Each structure stands twice: as structure tokens, then as C-alpha cells.
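Peer 1: this one's structure only:
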């Protein structure tokens, strides 16, 4: 009888462990292609505010975690996966996971690292496309640099190139502000390939970071209503319960009134789950034009948020512009009219 009781106790203790071993798996839909021979860091798509357990990284679904030794070329530091530097052979699948005694969740991401094309300072597969309206000022953003921020939350100096040649930042035609390139009076001649360069020091050694941007210029409409750069009446895949930030980007006068609505109501109706904040990015070349960012922070995506789109509204004395984002479940092709 005692032996039977002991066996039951052991089985009872093993049940949570067995449940945790059944890891729920998701896959990141976007494969980020980056230049080889540069330092790189990847973030885990898991929301740390929801999953309090530490994140662990694995390569190719191995049972052995990635090293946490900072001297290792590929290692985990805090929640990020670092490549110091990345090499072509590092391309492949990586998994980040969280687990406790009752559950296990892991997400697969695919990283790809490529060499520059012959006679070019970039590879076309690493290019980010950005669009600017003509007949006004605009800005390019050097993307995916947050991992380079120092202890003061500041980015390193960014150098800009066009068609692989240094770009003169004369504060008349071009100006550099943190990770942004301000372009005065955008015209079709500004189209082309831009490169932004930065450097990062790891254990006393400097490594470069480059991003390639293809600028496409768009003819500016005569309409003087506010111009919503993004969103663009689109859908976004999100996981139920996750944290999410939606950004409405309006370029124009500082007097533009920009705000979000959901299901016909102001966001203040749904606090504290939904919170708005606003950022104004002044243009140092023309202070009469600015970028207004209305950020909508969703602390946890609820099922009702899939029923109606989130709509951004931008007003001025000439009229009102609107654009929406419809949240959809991962892997589902839902339509919104």
C-alpha cells in the first residue's frame, strides 16, 4: 500500500512537468535578411509583460541553449540573440522560449545573412523600401537600430550615403537627426538607394552596422487635408492577449489634430487597456512642417478588438483624413470592408 501511495505521489508531481514539455509553438511570419560580417541582434517576439519567465534561445530546435558567454560569437545577452559578427553560415532557424511548471511556449524565427552583391555596398535582399511625397519635406528612417542604444538610451552617430557615395549633410538639402535623414523639398531626383552606417563597440572592438533603403518618391496631391503616411487601411496579425502598439504617422502642420478611435468611440472610453500618447518630431529645416505620431498602446489584445478596426483621424482647417488597421488572428485571411 505504501509503495502504491508513493507511486501515485510521483505520478502527480510529474504531471505538470509532462504538460510543460508539450511546448506550444508559433512561427514569426517575417524573415529579416541582414548583411553578413556585421554585428546583429534579434529580439524574441514573445511579450515579456505577459510572460514573466526568462527567455531562452536555441538554434535549430536544439535542446542545448545558446551560450550566454559574451565572448562567444553567437550568444544570448538578456533577452536578445547576438551575432558578433554574423556570418552567412549562421542563417537558419532559431527558437526563443519561455516555460514554467505548467506551460511551455516557443517561437521560431528565421534569420538570413547575405554578402553584398558584386560592385555594390549592399544586397538587394536587405533593402527596406520607404516612400516620400514630393513638393514637401520628408524623412528617411534608418531601421532596426534600437539594439545599439547605450545606457542613456541614445543611438550612435549615423552616417548617410546615396548610391554607395557619402552624402553631404549641409543642413540645407539634407540634415541628419539621430537615425533620421531629413530631406528638404523632396523631388523625383531624390529617389534611389540610400545607406545608413553606424558602429557598435562590443568588448572593446568596433563592429559596423549598415542598412540599405530604397526611396520611392510619390507625386504630392493638391489636397491640403492632413496626409496620413501610415497606417494605409491594412490588416495586422496579432496574438490574443499580447501587448501591441499602433502608430499613426501624419506629416504636415503642427496644428494637425491626430487621434485614434475604436468602434466609433474615443480611446479614453477604454482606459486603462487602451492608452494614447503623442510625439511631435520637428523638422529642423522647416519648422512650419512637422511629423505628428499618435501612438496607441494596447496592454493586452482582447477578443472584441478583432471585431472592429482601429481608425486614425487627422484634422485641420481644410478637412479630415482617416486610415484604419484591422486586427486579425495569425494565419487567417480575413477581409474588411
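Peer 2: Thanks, I have the structure now. Predicted, not measured: the structure shown is a model, and the values here were computed from it.
Peer 1: C-alpha from now on. contacts and neighbour counts both.
Peer 2: Fine.
Peer 1: could you list every residue that touches the residue most central in space within the chain?
Peer 2: Nearest to the mean C-alpha position of the chain, by CA atoms, centre = their mean, lies residue 144 at 6.9 Å. For residue 144, the contact set (CA atoms under 8 Å, 6 or more residues apart in numbering) is empty.
Peer 1: Pull up the gap between it and residue 7, please.
Peer 2: Residue 144 sits 53 Å away from residue 7, going by CA to CA, to the nearest Å.
Peer 1: So what's the residue count around the residue lying closest to residue 274 once chain neighbours are set aside?
Peer 2: Nearest non-adjacent residue to residue 274, counting by CA to CA, 6 or more residues apart in numbering: residue 298, 4.9 Å away. Neighbour count of residue 298, defined by other CA atoms under 10 Å: 21.
Peer 1: Included below, for side-by-side comparison, is a second structure:
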């Protein structure tokens, strides 16, 4: 561009100089300097609309000014090379093609006007020419966002309006059309919101934006007023109605009252970043740049020891800048400093991120330290496995705690028969009625003796005739390791034998600790109906509930829970030897049977021994 201006200036000066010796320049034909085709001066016009071409030679007023060139004797000529032709032809003014100063007007443009146009500025001693391209588009060739948009061949201009602020919009090129019009042009406005696929023609149904003459006035700018605005200019020239359409992209920005100083969002203050020597290090700097002018370019950069990267003689350092966000005119820029093969001596360098705009400047330092390796993956995996195992063990214990407890007791539990002088493992206390007696004799006694191998004492079965009930009861309870109390609604009435058994068991458990009481709930009992001794026992002891048919199997929860409370029992050689000595016990059983028969005849005892084969050592 500088060479273009200097050449034009040289030709302009040469054109104004006189030939040597004072001879007339009319004797020679001036050489015309051809600048070729200008890529920046291409024009697109919609078919049927008015348009114009401006000679690019006058795009630099400091070199060529139309008024000064005319005064110096220069004349502007127009030529065109239409599409499909090989020869240039001069353009003469007509009702459709007209010249106005440095412009060539097409009122209106047709599809045949497409081609290359040349403007030539010459006088007797100098000549310059430049070409440009004109494209006439049909309406169906114009790309539109939504169907309701009017076709526009010219790129949209941009306007920025502060929120809650005001501004006036003028249709682009309106003043140029007014110079060519025979009267005052009129303007029609449209508003298009592409995200809603919605087009609105003025009026816009509110008082916050109104059309004043040919202009559109914004009194209060809102987010919803953003979008594309189209203005169609209508004017009359030489009896013809002409028009052209332009578009304006309106964007809402933060108002000028908002602080406009730049700020650094990342890295935060006092950040210490761990780095590993020999690795690739990325330092991220993100800055916020409030809008001041739409064309203002924000600045964000890194310095190393006070030097920018272009002055740093180290190819390991490079940076990239990009825009990461755009919010109502405010820009968020990111600059990444990339350090290849980070060295230990780089830790002593000073890394600063800086941002700058027209209002201010800010810088922030990034502190680096060497990253100490920690086996984070290994620790994380180990912790995860540990937590998983703990969770698994918790679930297993929650579901199988009874089985685990029984397994532990079978391995490490102590058989109490080797540590005390008790005769019975279990003494069963229950209410004396037919239903509970049936449960005790046919279920509890059978399983405890036959299936689990415990020695069971039942007063009605194992007591000898002729004794005192109180003394016999206390003796049996004292000679047992467990007192199993079958709790039911009819249990422990005041003064009954069951109450005596319960009191004896609780006293023995509280005083000597040589007896433990087990509560088995055969049927639900209301709390208010419990006697005082039973309430005391319920507070201190766990309750094993019988659940009917669900509890009959030996693998049910009832029997597992009951085995936890009963003494540890292992079936070994001692039990086998006791079974072999069963013949020695038969004589005792025969003697007991004979005595029970005698007592029943004399009426001293009303209860008979129901199963003589199960009485072992209750006789004294």
C-alpha cells in the first residue's frame, strides 16, 4: 500500500511538471500506468436496485482529490469490459448509467452489467488507471438467514448500543442517494431476529424505538432489540422509482458507566503451580477486556524475566492467543505460554502475565515450584480397595453376624462343663398350661437335647416326689448354667412357681454371676402386663422371639440366636463315652419309675414322670 501511494504521488507530481526546454507536452502521448484490478474495490449490486462504482484512485485523498485533479486539468474516464467480451468500451452517460464526480451510477443495475470496470485519470502528460469488478446478483442468489429477510447484496455494517442507552440509526448510503434523487427519499425499516426466525416491519409496537423521518431512534436499548435491521431506501430520479437495501447488525453492549479497566481472571493471586522438570509446561492467562470502542484491539502477553518472547533468545518458549468468550461487547482473551522441556533453572525465572487496553494495565506473577512425586494413583487404588473391603465386610457381618459369631465360638469358645460344677446346661421356666407345656416338651426340649446335645432340666419332669417345691426349684436353678424363661401372656402370675424361678435366676445372675437368664418370647406380651421382675430382666437381656413355622427349622434365626446365648457345646469323645455308660443309668431310671408309681397311689404328687428315659441326675 505504501508503494501504491508513493507511485501515485510521483505520477501526480510528474503530471504537473512542464517538459524540458519549455516545449509543449502535446507533441507526445503520455504513458498510462496500469494498476491492475483492485481486490478491495469490488462491488456487488442486486438486480433491479440502484448502485454505484467509486474509482479506487480517489480512495487516498492525500494523493488524489477529485476537486484538485479537476483543477489541475485531469479528466476521469470510465471503461468497461463486460462478461464474455475481449475489448474495453467507453461508458457514455445515459438515463440508466450516469457519472457523478468519482462515481459511476447504475440506476437500476441489470444482469448484463456484470463485468470489469476501469476508471482512468489523465491529462496531457500523465495517465493512471485501475480496474474493479462489478457483480450483479439475482435475489435468489443472495444467502439469507431466514426466508423473511429481504435480499441484500452489500455486507452488513455494525452498530453497538449501550444497554439502557439510546442511539440513532441512519440507513447506510442514504446521503449519497439523496444527492441523486429528485425529491426527499423515504426509508422502510425491518427488524430480524434469526434465533426466533422472526421478521418485523416498522412500527415495532413500543415507544422505546421509533422512526424519526428516515432514521430509526433507540430511546432505551434492550437485549431483545439486538439483531439485523434492514432499511430500504426509495427515491425518484428522472421519473423512475429507484431503491436499494442495506443491513445493519445491532449489538447491545455494556453501557459506558460500567468500569472499563482490564482485569486478569487467571491465574489467581498467590497461585503456586507445581511443575516437573523435563516436561512440557503450559501457563494459562485469561483476561477480561470491557468494551470501549468496537474496533479496539485488546492486548494480553507473557514476559519472562521482564522480556517479551520476541526478545527472548530461547526457542523453548512460545505463546498462543485466542478469544474464549464474548459478552455484550466485552471480550475474554486467553494467552497460553508453552515451555518445552522445562529445566530446573527455569524455577528461578519470573513469569508475568499482563493485560492492557485504552483505560488501564494490570500484571500478575505466576510462582512455580518443583512437583514432588506422590504415588497418588497407588494411594487412591489402595484406599479404594480398602474401602471396598470394609464395605464388603460390613455387609457380610450385617447379614451373617450370627453365623460368624457361632463359628468363632466353635473355634475359640470355652466349654463351661470343664470350668464349673453345674449339673445342667439349661433349666426351662414356663407358664404351666397345656399350650406352653406342649411347646417346651415337644420343641425346646427335643431340639436342645437331641439335636444340640444340651442337658435340660424341667421341674415337672425331673423333680422327685416328696420334696418341697421351693427348695427343689432353688436347687435346680442353682445347679443350672442357664435359665431359659419362656415369656407369654400367662407367664409369672404373682405367687406362681414361674415367678419363683424367675426371681431365683435374676438373683443368681445379679449376685454371683454364675447363672445367665435367657428370655424366649413364645407369644407377644403387652408391656404393661409384665411383672416387675420380668421388666427388670427385659431391660438387661436380649429377647429371642419365636416366630412359629419360620423358627421350626434348626437353621432358622431363632435357633442360631438361642445357641449364641447357650453354653458352648462341642461333640467329642467325652460325649461318646457318656453314651456308652447309658446302661449304668438304666438302674437309676427303673428305681425312679418305681418310686413315682408308689407316690401316685398315695396321692403325695399329682404329676408323673412323663419320659423316664430323659431323667439323668435330678435325684439326690
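Peer 2: The structure has been received and is ready for your questions. Just so it is clear, the model here is predicted, and its values are computed rather than measured.
Peer 1: that older thread, the residue nearest to residue 274 of structure 1 matches what in structure 2?
Peer 2: Aligned counterpart of residue 298 of structure 1 in structure 2: none (TM-score structural alignment).
Peer 1: which one is residue 319 of structure 1 nearest to, not counting chain neighbours?
Peer 2: Excluding the flanking residues, the one nearest residue 319 of structure 1 by CA to CA, 6+ apart is residue 225, at 5.2 Å.
Peer 1: Next, count neighbours for the one in structure 1 that sits across from residue 238 of structure 2 in the alignment.
Peer 2: Using TM-score structural alignment, the partner of residue 238 of structure 2 in structure 1 is residue 203. Look at residue 203 of structure 1: counted by other CA under 10 Å, it has 8 neighbours.
Peer 1: Spit out the contact partners of residue 203 of structure 1.
Peer 2: If a contact means CA under 8 Å, 6+ apart, then residue 203 of structure 1 has residue 71 as its contacts.
Peer 1: can you give me the strands in the stretch 1-150 of structure 1?
Peer 2: Listed in chain order, the strands found in the stretch 1-150 of structure 1 under DSSP state E, counting those that start in this stretch are 24-27, 32-35, 40-42, 56-59, 74-77, 80-83, 92-99, 104-114, 127-133, 138-141.
Peer 1: Put together JSON lines for these, with mean neighbour count on each row.
Peer 2: Shown next, in JSON lines, are the strands of the stretch 1-150 of structure 1 (neighbours: other CA atoms under 10 Å):
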{"stretch": "strand 24-27", "mean neighbour count": "13"}
{"stretch": "strand 32-35", "mean neighbour count": "20"}
{"stretch": "strand 40-42", "mean neighbour count": "21"}
{"stretch": "strand 56-59", "mean neighbour count": "22"}
{"stretch": "strand 74-77", "mean neighbour count": "20"}
{"stretch": "strand 80-83", "mean neighbour count": "21"}
{"stretch": "strand 92-99", "mean neighbour count": "20"}
{"stretch": "strand 104-114", "mean neighbour count": "20"}
{"stretch": "strand 127-133", "mean neighbour count": "17"}
{"stretch": "strand 138-141", "mean neighbour count": "20"}
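Peer 1: Doesn't residue 255 of structure 2 belong to a strand?
Peer 2: No - assignment of residue 255 of structure 2 by DSSP: H, G, I helix; E, B strand; the rest coil gives coil, placing it outside any strand.
Peer 1: could you list every residue that touches the closest residue to it other than its chain neighbours?
Peer 2: Once flanking residues are discounted, residue 255 of structure 2 sits nearest to residue 162: 4.2 Å by CA to CA, 6+ apart. Residue 162 of structure 2 makes contact with 221, 252-256, according to CA under 8 Å, 6+ apart.
Peer 1: Can you report how many residues neighbour residue 380 of structure 2?
Peer 2: For residue 380 of structure 2, using other CA under 10 Å, the count is 11.
Peer 1: My reading is that it lies in a helix. Confirm?
Peer 2: Yes - if the criterion is three-state DSSP, then residue 380 of structure 2 is within a helix.
Peer 1: That one pairs with which position in structure 1?
Peer 2: Residue 380 of structure 2 maps onto nothing in structure 1, by TM-score structural alignment.
Peer 1: Which of the residues in stretch 158-172 of structure 1 are classified as buried?
Peer 2: Neighbour counts using 16 or more other CA atoms under 10 Å place 158-162, 164, 167, 169 of stretch 158-172 of structure 1 among the buried residues.
Peer 1: Which members of these are positioned in strands?
Peer 2: Applying DSSP state E to those, the entries found in strands are 159-162.
Peer 1: Now the residues you listed in a markdown table, please, with extra columns for distance to residue 28 of structure 1.
Peer 2: Formatted as a markdown table, these follow (distance: CA to CA, whole Å):
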| residue | distance to residue 28 of structure 1 |
| --- | --- |
| 159 | 31 |
| 160 | 30 |
| 161 | 31 |
| 162 | 32 |
